[in-house]
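**Q** here is my input; please provide its structure:
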Amino acid sequence: MSSDDTVLAEYPYLWSSSSQLPLEEFLTKYKPSMVQDDGTKPWIWVEKSTSEAQGLNMVTAVEEATALLKDVTVRIEEIKNDESIPLRANKKKGTKSKKEVREAVQSEATEKLKDISIRNEFVSGKWLIFAPNDKVDLVWSTIATSLISGPLASTSARLAKVATCPKHEVSNYSHVLCLYVPNVYDKEDVTKIMKILLRNHGMNLMGVKSNLYTAIGLDSKHPSGIPSTVWKNSALMPETEIKRMKEEYFTELNTTKANQADKVAAEKATTGTETKTKPKLRKKAEDDDPFASDDDESKDANEVAKEKSKAHSSSTSKKSTTKAVKGSPKDDFASDDDTGEDSDEQARKAQVAAKKATSKGKPATGGQSKRSKEDDDEEEVEDRPKRKQMRK
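**A** Sure thing, here's the model as predicted:
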């Protein structure tokens, strides 16, 4: 078997049932997006069971397959350069195009490789899965966990690996994941695993590849043009069925996430642990200046005493003024009606003269002074006709 498909017992990036770390801790510690290959750690492995014994004729199988691959590569190059083979087929003449001739040789080589594998009991292989760097950790954790304790644990799959990061940065790098199966030519078995990968994990599958193909260096870029996988997805299941199973997985996943979110919200509401806005801290009252001196304090005390003394003096002055205003005599002439007898003219004149003298001696305020003046004027007006009558 190729070194890429061989697990070393003392390899530090291998988890098995005999490992000291639990699988969950192993997957957390060794993430493919964080481990960089320096030439000694190209893969991270998870093993469900020990590797099964390979056929005793594995070496023979590799030798035969290598020779076949070499012959096919030469034949494909000859077809390419043979001018007698037209680029387009001609049904009337019964000639085939270069493409048709090339595909016939490649198909025949595929059958011969299958025969070599079965005859030498070298039939193991793997499902191929690719994941971008930003999703590889989740994809790898899903596959590894399923293999040990999930849906894949009940299948014939026994081993999984994922590529670490390349030594030198590569743009848009995709990690390859391999899920190993005992017999790639057992169509029923590989289809069963395929359904789990699609329906239970929603994986993007790239086909099933034989370990013999890996051992002889047959990949998608090989000049022979032989298909690098034993099974393509469409050869095992219709495309419509593949699409339906993946859609069911993602629909179920979204529903589960929504239910979990609702459950968490309900638990928070029940236990009263919903996040609340923290109350803002109130600012404490400013403390006295710790650096103030005793002299400053005494000055402040004296100033306060002076202010209190001024306030007391002002209050006393206001009170005395108020008392003085309240104690002033009331104007007795502000509202009295001046009446007298018309027959006694002399008495009336004396009364008017007395009132005038009194009003001149005491200042009257506001409406009282004005009213007294009006009364005097009225009396003078009343006196004038009487004087005229007396003169007559």
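**Q** could you use CA atoms for every contact and neighbour count after this?
**A** Noted.
**Q** list of residues touching the helix or strand hosting V162?
**A** Taking DSSP states H and E as the criterion, V162 maps to strand 159-163. Under the contact criterion Cα atoms under 8 Å, 6 or more residues apart in numbering, strand 159-163 has outside partners 32, 42-49, 140, 143-144, 147, 175-181.
**Q** same thing but 7 Å
**A** For strand 159-163, contacts defined as Cα atoms under 7 Å, 6 or more residues apart in numbering pick out 32, 42-48, 140, 144, 175-180.
**Q** can you give the contact residues for the next helix or strand after it?
**A** Per DSSP H and E, the first helix or strand lying C-terminal to strand 159-163 is strand 174-181. Strand 174-181 is contacted from outside by 124-133, 136, 156-163, using Cα under 7 Å, 6+ apart.
**Q** strand 174-181 to strand 159-163, inter-axis angle?
**A** Angle, strand 174-181 to strand 159-163, by axes from the mean of the first three to the mean of the last three Cα atoms, to 10 degrees: 170 degrees.
**Q** name the residues of strand 174-181 that are buried.
**A** The neighbour-count check on strand 174-181 (16 or more other Cα atoms under 10 Å) flags S174, H175, V176, L177, C178, L179, Y180, V181 as buried.
**Q** over to stretch 350-358?
**A** Quick answer for stretch 350-358 (16+ other Cα under 10 Å): V352.
**Q** quick check: which element contains the most centrally placed residue in the chain?
**A** By Cα atoms, centre = their mean, the chain has its centre lying nearest to A261, at 14.6 Å. A261 belongs to helix 239-271 when assigned by DSSP H and E.
**Q** how far does that helix sit from the chain's center?
**A** Remark: helix 239-271 is offset 19 Å from the chain centroid, using Cα atoms, centre = their mean, to the nearest Å.
**Q** Proceed likewise with the subsequent sequence, for comparison:
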Amino acid sequence: MAIRKGAKVVRQEEMAYLSDDSSFYGDETVQKDMEERASSFKPTEWWEHAAPSLTKIASTNLASATVAKAPKLYNPYEGNPCGRQLNESVDEFLRRLPPASTPTSSRVPWIFVANPYRKAPKPNNEGELAEGPPDDDSQWAKFVVEGGNLLEELVVLKNKIEKEKAGSTKATITKALNVQRNIIVEKLLDTAVEMHCTSGKWMIFCPPEEVNDVWAVVARATVDNDLGIAAKVAPDNGEDQRPRLMCIYTKDFSDRADVTRVVQKLKELGLIETRGSKIYYKCDAYTFLGLGSKNEYQIQASLYNSGDFLGSKRPASKGKENGYFYKKKDHGDWKSMEYE
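**A** Sure, this is the predicted structure:
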């Protein structure tokens, strides 16, 4: 065989180190030990206890990695023509039900939009569709009965006081009535909390020519989880000059932190100062009991106004008669607000 010029010729004796007699395999003791280990080696058992390599760890992590799941969305108005559906964008919803021109009807008594990130059951037949989405544990029918009993108790107390203080000055009678009225109000609010009937709303009244624009801001902020649990607006009832009512709902009227957060967001959105006056907050418990602005029981229909939260004055520790009520976390009772 020809040999390339310059190549090194390896003689046969130089290949001896590859023979079976070479120390390449170790001495007899080493070879015996290796043979014993090979004969007793159990691959399955070794794989069960073997420490995974970095490559194995990386492969396992890659295989188990999952894309972040989209949050579950909820809609108590799903399937109801008067509410936004989950499969329609906010723009589509606003085009389908513009409050300025959508006529009031039995199918659309109000126009609703829900916060899709807040779990809420569908309203039942007790009439909750007229107000904010209820909780799973809400007992509205029972509350209306017990609340009605408390109002009747107030009527009895009023008649008793007027009879006992006949001949007294009007101021004396009014003072005695206010004391009893505030006691009944405290009982009403505590009963509402106990029965999970705590939804309430900030109320905005705006001219018909502005209602579409204002509603668009509220609807988008509600869907984006920037406001409360839901919102509604009155459709066109044919009275063009009448201001439209818009309600921005919160879950719990006794949760002042959340009530404050929502009204501050409304301010940031420019929906308070542009109205030219304060806006008011009313609990749905009062609405279900029919306690309007001029109710026969002379109960203040609104729990709060925006000035209570956005003004420079702070509530004083001493309450006043028949004022705005709030729950004091440290005492657990209802106190009325008085400003310093």
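**Q** can you tell me how far the residue nearest to the centre of structure 1 is from L177 of structure 1?
**A** To L177 of structure 1, A261 of structure 1 is 31 Å away according to Cα to Cα, to the nearest Å.
**Q** just K268 of structure 1 next, same as before
**A** Distance of K268 of structure 1 to L177 of structure 1, given as Cα to Cα: 39 Å.
**Q** so where do the helices sit in the stretch 251-392 of structure 1?
**A** Using DSSP state H, counting those that start in this stretch, the helices found in the stretch 251-392 of structure 1 span residues 294-327, 345-361, 366-391.
**Q** next, the aligned partner of K175 of structure 2 in structure 1: secondary structure please.
**A** Alignment note: K175 of structure 2 maps to E100 in structure 1; criterion TM-score structural alignment. At E100 of structure 1 the chain is in helix, as set by DSSP: H, G, I helix; E, B strand; the rest coil.
**Q** before we move on, the earlier item: just the buried members of the contacts of strand 174-181 of structure 1?
**A** Buried by 16+ other Cα under 10 Å: 124-131, 133, 136, 156-163, out of the contacts of strand 174-181 of structure 1.
**Q** can you give me the helices for the stretch 1-150 of structure 2?
**A** For the stretch 1-150 of structure 2, the helices defined by DSSP H, counting those that start in this stretch occupy 28-40, 43-49, 54-64, 90-96, 140-164.
**Q** now do the longest one: everything it contacts.
**A** Right, helix 140-164 of structure 2. By Cα under 7 Å, 6+ apart, helix 140-164 of structure 2 touches E126, I173, L177, R181, I184, L188, A192, M195, C197, F288, L289.
**Q** please enumerate the strands of structure 2.
**A** 111-114, 200-206, 230-233, 244-250, 280-283, 304-305, 325-327, 334-336 (DSSP state E).
**Q** let me have these in CSV, extended by distance to Q264 of structure 2.
**A** What follows is those, written out as CSV (distance: least, Cα to Cα, whole Å):
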stretch, distance to Q264 of structure 2
strand 111-114, 19
strand 200-206, 11
strand 230-233, 16
strand 244-250, 12
strand 280-283, 13
strand 304-305, 12
strand 325-327, 18
strand 334-336, 21
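**Q** and of those, who's closest to S89 of structure 2?
**A** Ranking the strands of structure 2 by proximity to S89 of structure 2 (Cα to Cα) places strand 111-114 first, at 11.4 Å.
**Q** distance from the closest one to structure 1 after superposition?
**A** In the superposition with structure 1, the average deviation recorded for strand 111-114 of structure 2 is 1.0 Å (mean Cα distance after the TM-score superposition for structure 1).
**Q** which part of structure 1 lines up with that strand?
**A** Strand 111-114 of structure 2 corresponds to residues 44-47 in structure 1, going by TM-score structural alignment.
**Q** how far out from the middle of the chain is the matching stretch?
**A** Remark: stretch 44-47 of structure 1 is offset 32 Å from the chain centroid, using Cα atoms, centre = their mean.
**Q** do stretch 149-164 of structure 1 as well
**A** With Cα atoms, centre = their mean, you get 32 Å for stretch 149-164 of structure 1.
**Q** measure that stretch end to end?
**A** End-to-end span of stretch 149-164 of structure 1 (Cα to Cα): 23 Å.
**Q** check stretch 188-208 of structure 2 too.
**A** 35 Å.
**Q** do stretch 202-217 of structure 1 as well
**A** 29 Å.
**Q** ok, now stretch 154-172 of structure 2?
**A** Distance across stretch 154-172 of structure 2, first residue to last, is 17 Å (Cα to Cα).
**Q** what residues of it count as buried?
**A** Result for stretch 154-172 of structure 2 [16+ other Cα under 10 Å]: buried residues L154, L157, K158, I161, E162.
**Q** quick one: which of those is nearest to Y297 of structure 2?
**A** Scanning these for proximity to Y297 of structure 2, where the rule is Cα to Cα, the winner is L154, at 7.6 Å.
**Q** am I right that Y281 of structure 2 is in contact with M203?
**A** Yes. The pair Y281 of structure 2 / M203 is scored as a contact, 6.1 Å apart, by Cα atoms under 7 Å.
**Q** residues near the residue opposite W140 of structure 1 in structure 2 once aligned, how many?
**A** Counting by TM-score structural alignment, W140 of structure 1 lines up with W215 in structure 2. Residue neighbour count, defined by other Cα atoms under 10 Å, stands at 22 for W215 of structure 2.
**Q** not counting its neighbours along the chain, what's nearest W215 of structure 2?
**A** Closest residue to W215 of structure 2 apart from its sequence neighbours, by Cα to Cα, 6 or more residues apart in numbering: V233 at 7.3 Å.
**Q** one more: R84 of structure 2?
**A** V113 (5.3 Å).
**Q** and the gap between E164 of structure 2 and K158 of structure 2?
**A** According to Cα to Cα, E164 of structure 2 stands 10 Å off from K158 of structure 2.
**Q** return the distance of the counterpart of F122 of structure 1 in structure 2 relative to G147 of structure 2.
**A** Counting by TM-score structural alignment, F122 of structure 1 lines up with C197 in structure 2. Distance of C197 of structure 2 to G147 of structure 2, computed by Cα to Cα: 11 Å.
**Q** the more surrounded of those two?
**A** Ranked by neighbour count (other Cα under 10 Å), C197 of structure 2 and G147 place C197 first, with 28 against 23.
**Q** that one contacts C283, correct?
**A** No. With contact defined as Cα under 7 Å, C197 of structure 2 does not reach C283; the gap is 9.0 Å.
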